[in-house]
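Colleague: Next one to model:
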Amino acid sequence: RLASLYRRVALAESHAENNFKEELKSGEFTLNLRNRALHKNGKMIELTQVEFQIMEYFFSNPGVALDRIDILNHVWGDAYVGEDKIVDVNIRRLRMKVEDEPSNPKHIITVWGLGYKWDSGE
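Modeller: Got it, this is the predicted structure:
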């Protein structure tokens, strides 16, 4: 019985390792999930933990309009009780880091009345 349990755990772990993607690619960007690093055309972009989580959410949902509340819940959790403007503040900071022209963003696109979406530029 115990041996059976060990086999199931080992099988589950091997499936989890095979399903884990170490990198997510989107256009000129590569998000390394293991090292928690973002690269643009091979050049590393320093991100805070929150910025990394937002980018991971964008890369996992390319082209999908994400509601501010969805981003807030994904990054800060359901228990967060502050203002949802924290999302806008972090998006502004991300744009300064990833966009060639932050005032005219090509990747982190505002979806008026809803939130934001990621466009790889491809």
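Colleague: CA only for contacts and neighbour counts going forward, please
Modeller: Noted.
Colleague: Contact partners for residue 62?
Modeller: 117, 118, 119, 120 (CA atoms under 8 Å, 6 or more residues apart in numbering).
Colleague: Among these, which are located in strands?
Modeller: 117, 118 (DSSP state E).
Colleague: Just send the contacts of residue 62 back as JSON lines, with distance to residue 43 and neighbour count too.
Modeller: Shown next, in JSON lines, are the contacts of residue 62 (distance: CA to CA, whole Å; neighbours: other CA atoms under 10 Å):
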{"residue": "117", "distance to residue 43": "23", "neighbour count": "21"}
{"residue": "118", "distance to residue 43": "19", "neighbour count": "22"}
{"residue": "119", "distance to residue 43": "19", "neighbour count": "19"}
{"residue": "120", "distance to residue 43": "16", "neighbour count": "17"}
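Colleague: Second input sequence below; structure requested for side-by-side comparison:
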Amino acid sequence: MQRILLIEDDHSISEMVNHYLTKEGFQVVLAFDGEEGIRLFQQDNYDVILLDVMLPKLNGMDFLKIIREQSKVPILMISAKDGDVEKALGLGFGADDYIAKPFSMIELTARIKAAIRRATQYSVSEPANKKILRVHELTVDIENVSVQKNGEPLQLTSTEWKMLDLFVTNPKKVFTKEQIYRSVWNDDYFGDQNIINVHMRRLREKIEDDPSSPQYIKTLWGIGYKLGEF
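Modeller: Reported below is the predicted structural model:
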């Protein structure tokens, strides 16, 4: 049974989510503040964390930073604030996805399952025949899921890695945002470009010399993105 740690201080929301996800076959553990969430996380293993942004004692962003120093467990941020700044902040700190209140339980469940699928894909190494790929100053080790720039390791989130993997293993192909979403998130695309934009910006900040003038992943305006040529 897949385990979910839900950290939400609104008891009515927690009970609603707990009841629905339990019926869907998940085991849900509840925490009502950030400090309790940290304690529960350190006591057991979880397949995904649902994390509210506004929490007592330790807020969601601080919780996220602490967990990302220890684990790559999928984390879905939950917030009543649906602005681009809030999304960028949550995703920029290493969250895997974002869902705004009020949300449908069907959408929440779909995102949880997609996050678990993505994490499961990275628990198994890629076939060895996909070896080491070099793109200018980047060395991308597909088998060991790692990337270096000029010999220095880069710390990518699982989502950033899969985006980079998509481009370096398909160097001639142009990808639309819908194709990127379906490949990386392994889910249906509902037109939420912001999630792709935020992850692309964070990836470029790590791999590009000048993220405002990207060379590794080029933007083809009105079409999509493709790997740059050197």
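Colleague: For residue 49 of the first structure, the count of nearby residues, please.
Modeller: Residues within reach of residue 49 of the first structure, counting by other CA atoms under 10 Å, total 12.
Colleague: cool, residue 111 of the second structure as well?
Modeller: By other CA under 10 Å, the residues close to residue 111 of the second structure number 20.
Colleague: returning to what we had before: would CSV of the contacts of residue 62 of the first structure with distance to residue 76 of the first structure be doable?
Modeller: What follows is these, written out as CSV (distance: CA to CA, whole Å):
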residue, distance to residue 76 of the first structure
117, 18
118, 19
119, 23
120, 24
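Colleague: Pick out the most distant pair among the contacts of residue 62 of the first structure.
Modeller: 117 and 120 (9.9 Å; CA to CA).
Colleague: so what's in contact with the two at the same time?
Modeller: 62, 107.
Colleague: The second structure: which residue goes with residue 29 of the first structure?
Modeller: Residue pairing (TM-score structural alignment): residue 29 of the first structure is matched to residue 138 of the second structure.
Colleague: In contact with its match, which residues?
Modeller: Contacts of residue 138 of the second structure by CA under 8 Å, 6+ apart are 147, 148, 149, 150, 207.
Colleague: and if we set it to 7 Å?
Modeller: 147, 148, 149, 150 (CA atoms under 7 Å, 6 or more residues apart in numbering).
Colleague: Among the residues you listed, which one lies nearest to residue 183 of the second structure?
Modeller: Among the contacts of residue 138 of the second structure, and counting by CA to CA, the member closest to residue 183 of the second structure is residue 147, at 19.6 Å.
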